[in-house]
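Student: Mind looking at a prediction? Sequence and model below.
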Amino acid sequence: MRPLILLAASILGLLSCELESAAGTESSFRIATFSADITVPIGHRSMGIIPKKTDRLLDPLYAHGLVLLSDALPVVIVALDYCEVRNGAYQEWRQALATAAGTTVPRVLVCSLHQHDAPVVDTQAEEFLSSVGLGGEMCDVEFHRATVTRVAQALQDSLETAVTVTHFGIGQAKVEKIASTRRVVRSDGRVNYDRGSNSGSNPIYQEAAEGDIDPWLKTLSFWNGDEAVVALSSYAVHPMSYYGRGEISADFVGMARDRRQRDDFSVKQIYVSGCSGDVTAGKYNDGSPSNRPVLADRLYQGMRRAWEETVRVPLKQFEFRHTPLELEFHEGEEFTEQAMLQVLRDPAADISERILAAMGLSSLSRIQAGHTIDFPCLDFGEAQVLLFPGEAFVGYQLLAQKIGHSSFVQCIGYGECWPGYIPTRAAFEEEFGHGWRWVAPGAEARIQAVLEDLLLPE
């Protein structure tokens, strides 16, 4: 590791990178894939705070995952059709799946896709809400734990049918007319981050440039000789066309994934959202239900083209690395423990504000207890997979690709989601503000140090 990087990481208290390699003949590697229905019951609240609770099922929510088996401990990747999983709930997912796979917790990569017509799960926040008579308002803890058990069983069952893999594949393609940055410069020079997911009906947001996005959809695949086994696709965009109307839905990303699966049922399709805290479909989406299949088709076409561009590489070894990331809690006075408790306990406060206060208290308590965020990297040489926390801005994905410039770097967003939005330094300087941000300024330097540690090992 370069001396300056080592010094920066040491100063920030981040350098604790653990590494384990797996090597052997091509037949030493196997992959198991699994799925399970994780649809919440009718009456469950979506996105944690949406006022209208669900009253109908539009399409089911799923967990899709894979287990990479070798002469080292297994590595698990699981993608949930949930808005977010945070704090204690995130730990419960990882622990149960680690036990089922026979591995350690750091080697379990759990992410949410972040659809808004899906739940936010935070068991500690629910404890705070229960303490003021609001238990069950954010999420159904009993259902959550039953779901974790069911998915863990699906994982464990899948190990019996693991398939030999000899190659991995890398492919990418540009996606047309989906992503656009939230950041818009108005005619008077003012900057705002208000281009939301369905703001395309506003001419200002429709006509503004796409801005800083990552247009590339990436697909990492695993093969047994000439036969594909599983494809892991990622794209950086908020996965919403419309939401908040009482439906349960995996939205357009679920539609695209399901259509791609129907192309060939022998190849397991897993989709994950990239770093897309500041990327939405707002320029190209007016929020009408008729536009959802349009966005789904554009994403599907990107997945199909990335598959056509796939190049296979012999799978002979890989390294798993992870390092702890410490992020500081929100700096605002309204995010102090006392201020959040006051909102939580105020019966006159809006229910969404009380839920947000409980979420903040849950995150603050985790930090005070010394819990850090695991930041993992799965390195195949020609390709790396990274799991980012929260709603990391796309700038972090672009930064990771710059640091790993000679490789195919696939970035997954929405791992441990307690930070909410994780703006870049530039966005903080432009006073990015949102009630879904629990992290303080200074995150970029810390994340960059971790990325350099993971992508530029000794």
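Tutor: Sure thing, it's come through. Numbering: from 1, shown residues only.

Student: hey, let's count contacts and neighbours off CA atoms from now on
Tutor: OK.

Student: List the buried residues for stretch 242-251?
Tutor: Using 16 or more other CA atoms under 10 Å as the test for burial, stretch 242-251 gives 242, 243, 244, 246, 247, 248, 249, 250, 251.

Student: and if you look at stretch 47-56?
Tutor: 47, 48, 49, 50, 53, 54.

Student: and if you look at stretch 173-181?
Tutor: Buried positions in stretch 173-181, judged by neighbour count with 16+ other CA under 10 Å: 173, 174, 175, 177, 178, 179, 180, 181.

Student: What is the end-to-end distance of that stretch?
Tutor: End-to-end distance for stretch 173-181: 19 Å, by CA to CA, to the nearest Å.

Student: who's in contact with that stretch?
Tutor: With contacts defined as CA atoms under 8 Å, 6 or more residues apart in numbering, stretch 173-181 is touched by 195, 209-213, 215-218, 236-237, 278-285, 295, 298-299, 301-303, 305-306, 309.

Student: Now with 6 Å, please.
Tutor: 210-212, 215-217, 237, 278-281, 283, 302, 305-306 (CA atoms under 6 Å, 6 or more residues apart in numbering).

Student: Quick one, which of those are buried?
Tutor: By 16+ other CA under 10 Å, those give 210, 212, 215-217, 237, 278-281, 283, 302, 305-306 as buried.

Student: rewinding a little: return the subset of the buried residues of stretch 47-56 lying in strands.
Tutor: The members of these all map outside strands under DSSP state E.

Student: TSV for those residues, including distance to residue 87?
Tutor: TSV is the format used below for these (distance: CA to CA, whole Å):
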residue	distance to residue 87
47	16
48	14
49	17
50	20
53	23
54	24
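
Student: Let me know the closest of those residues to residue 142.
Tutor: Lowest distance from residue 142 to these (CA to CA) belongs to residue 48, with 15.9 Å.

Student: for the buried ones among the contacts of stretch 173-181, which one is nearest residue 355?
Tutor: Nearest member of the buried ones among the contacts of stretch 173-181 to residue 355, counting by CA to CA, is residue 278, at 23.0 Å.

Student: pretty sure that closest one contacts residue 184?
Tutor: No: when contacts are counted by CA atoms under 6 Å, residue 278 is not listed as touching residue 184 (10.9 Å).

Student: okay, now the one to match up with it:
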Amino acid sequence: MNRIWLYVFLIPGFCSLLSVTGWGGDYHLASFQAEVTAPIGHALMGGGIAPASEVVDPLYCKGVVLLGSDKPFVVASIDWCEIRNAAYDRWREVLAAAAGTDRERVFFSCIHQHDTPVADLEAQRLLDQAGLEQSLCDVSFHEDCVQRVSGALKASLKNPMVVTHYGIGQANVDQVASNRRVLLPGGKVGFPRNSATLDPEVRAADVGTIDPHLKTLSFWNGEKPVAGLSFYAVHPMSYYGKGGVSYDFVGMAREKLQRERPEVFQMYFSGCSGDVTAGKFNDGSPENRPILADRIYDAMKKSWDATKTYPIESLDFRCVDL
């Protein structure tokens, strides 16, 4: 029997994971998406950079609902920088209610592009008390997005697709990720390799420790793919801080593949990459954004080409307190 473990997210306080040993009986997948673009004037990166002054790209929340176990579970990613504390709980509670499941069965991840919103409801309440209204996030806009995505999830449940197989593929990503840590002249260790790096000595240093692979988990109805979830570990920014709302190069790659394969629902997730950026291969020029996007896109296509499928026979879910 084939068995894979998909470690979806590590969250302080608990670890949630999914074991697929195959599914027996009728199992279905419903896909949903809704636009969650920051309005003009909204804080980006929690107010740490210039607020939104133009929309370069629409932002999306995209997800799937897997149906057929004792309760559904939801896997979603959003083109936002961060969702923290009570805001994170709010998303999971509302999406769980829409799917008819428990909050623990909602896996929800921010892709972490910087020219996008940060949501922290309690922090914003404290800022309100200091006269700094909407300096971190617009609470009304946040709730509107929660309800918009919840509505899209509910609507998707009317037309779920049969799934009979899952697929696993991976491919190397060429010239995107590099470790922040650099051995500087004189033997000093530093962390100067940010998302955009101009210093030629810093850029010339070795790539360092990274995970070079982009992985794709896919779901199939027989020989027909219906959804693909791609995972790669890199800070997903080429340049930011100028007020241009954008899903950046990883979003560009995702949407390019979506346009080419409209019958397959495409999602992207950022892996653990606090110390991993594109700095070795990126000087922050606007012209470099589509170059990085094409490199991610190429890896996505190669990962699909390398995919092997397996019949789905059962679904197990565990949520363990840490």
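Tutor: Received, thanks. Because the structure is a prediction, the values reported are computed rather than measured.

Student: re the thing from before, biggest separation within the buried residues of stretch 173-181 of structure 1, which pair?
Tutor: Going by CA to CA, the pair spanning the buried residues of stretch 173-181 of structure 1 furthest: 173 and 181, at 19.2 Å.

Student: What are the neighbouring residues in contact with residue 149 of structure 2?
Tutor: So residue 149 of structure 2 contacts residue 34 (CA under 6 Å, 6+ apart).

Student: any idea which helix or strand carries it?
Tutor: In this assignment (DSSP states H and E), residue 149 of structure 2 forms part of helix 139-156.

Student: Which is the succeeding secondary structure element to that helix?
Tutor: Next helix or strand after helix 139-156 of structure 2 toward the C-terminus (DSSP H and E): strand 161-162.

Student: Show me the contact partners of that next one.
Tutor: With CA under 6 Å, 6+ apart as the criterion, strand 161-162 of structure 2 contacts 27, 28, 29, 221.

Student: can you do 10 Å?
Tutor: 26-31, 66-67, 219-222, 226-227 (CA atoms under 10 Å, 6 or more residues apart in numbering).

Student: how much does it stray from structure 1?
Tutor: Superposed on structure 1, strand 161-162 of structure 2 shows a mean distance of 0.7 Å to its aligned residues (mean CA distance after the TM-score superposition for structure 1).

Student: which stretches of the stretch 101-250 of structure 1 form helices?
Tutor: In the stretch 101-250 of structure 1, the segments counted as helices under DSSP state H, counting those that start in this stretch are 123-130, 141-158, 203-207.

Student: from those helices, which stretch is densest packed?
Tutor: Highest mean neighbour count among these (mean count of other CA atoms under 10 Å): helix 123-130, with a mean of 21.

Student: what's the matching range in structure 2 for that one?
Tutor: Aligned by TM-score structural alignment, helix 123-130 of structure 1 falls on residues 121-128 of structure 2.

Student: how big's the offset between that stretch and structure 1?
Tutor: Mean for stretch 121-128 of structure 2 is 0.4 Å (mean CA distance after the TM-score superposition for structure 1).

Student: just how off-centre is that stretch within its chain?
Tutor: The gap between where stretch 121-128 of structure 2 is centred and where its chain is centred comes out at 25 Å by CA atoms, centre = their mean, to the nearest Å.

Student: contacting residues around that stretch?
Tutor: With contact meaning CA under 10 Å, 6+ apart, stretch 121-128 of structure 2 is reached by 46, 83-88, 90, 130-139, 142.

Student: Quick check on those: which are buried?
Tutor: For these, buried by 16+ other CA under 10 Å: 46, 83, 87, 88, 90, 134, 135, 136, 137, 138, 139, 142.

Student: Map the first one onto structure 1.
Tutor: When the structures are aligned by TM-score structural alignment, the residue of structure 1 matched to residue 46 of structure 2 is residue 48.

Student: Also the second one?
Tutor: Residue correspondence to structure 1 (TM-score structural alignment): residue 83 of structure 2 is matched to residue 85.

Student: what's the spacing between its match and residue 167 of structure 1?
Tutor: Separation of residue 85 of structure 1 from residue 167 of structure 1 (CA to CA) stands at 32 Å.

Student: On the three-state scheme, residue 270 of structure 1 is what?
Tutor: strand (DSSP: H, G, I helix; E, B strand; the rest coil).

Student: nearest residue to it other than its sequence neighbours?
Tutor: residue 232 (4.8 Å; CA to CA, 6 or more residues apart in numbering).

Student: Report the contact partners of that neighbour.
Tutor: Per CA under 10 Å, 6+ apart, neighbours of residue 232 of structure 1: 65-66, 77, 79, 170, 218-222, 268-272, 303, 410.

Student: Swap in 7 Å and give it another go.
Tutor: 219, 220, 221, 269, 270, 271 (CA atoms under 7 Å, 6 or more residues apart in numbering).

Student: now swap in residue 113 of structure 1 and tell me
Tutor: 79, 80, 81, 82, 83, 272, 273, 414.

Student: For the first one, grab the count of nearby residues.
Tutor: Spelled out, it's residue 79 of structure 1. If you count neighbours by other CA atoms under 10 Å, residue 79 of structure 1 ends up with 24.

Student: any idea which helix or strand carries it?
Tutor: Going by DSSP H and E, residue 79 of structure 1 is part of strand 75-80.

Student: average offset between that strand and structure 2?
Tutor: Relative to structure 2, strand 75-80 of structure 1 is 0.6 Å off (mean CA distance after the TM-score superposition for structure 1).

Student: Let me know the outermost residue of structure 2.
Tutor: residue 186 (38.5 Å; CA atoms, centre = their mean).

Student: What does it correspond to in structure 1?
Tutor: Aligning on TM-score structural alignment places residue 186 of structure 2 opposite residue 188 in structure 1.

Student: Residue 238 of structure 1 pairs with which position in structure 2?
Tutor: In structure 2, the residue matched to residue 238 of structure 1 (TM-score structural alignment) is residue 235.

Student: check contacts around that match.
Tutor: 195, 273, 276, 277, 278.

Student: give me that answer again for 8 Å
Tutor: Going by CA under 8 Å, 6+ apart, residue 235 of structure 2 touches 112, 113, 195, 270, 273, 274, 276, 277, 278.

Student: Ok, residue 214 of structure 1 next?
Tutor: 235, 236, 394, 398.

Student: One more: residue 34 of structure 2?
Tutor: Counted by CA under 8 Å, 6+ apart, residue 34 of structure 2 has contacts 60, 61, 62, 148, 149, 152.

Student: Between those residues, which sits nearest residue 253 of structure 2?
Tutor: Closest to residue 253 of structure 2, out of all of the contacts of residue 34 of structure 2 and judged by CA to CA, is residue 60, at 13.7 Å.

Student: ok, that closest one touching residue 78?
Tutor: Yes: if you go by CA atoms under 8 Å, residue 60 of structure 2 and residue 78 touch, sitting 5.9 Å apart.
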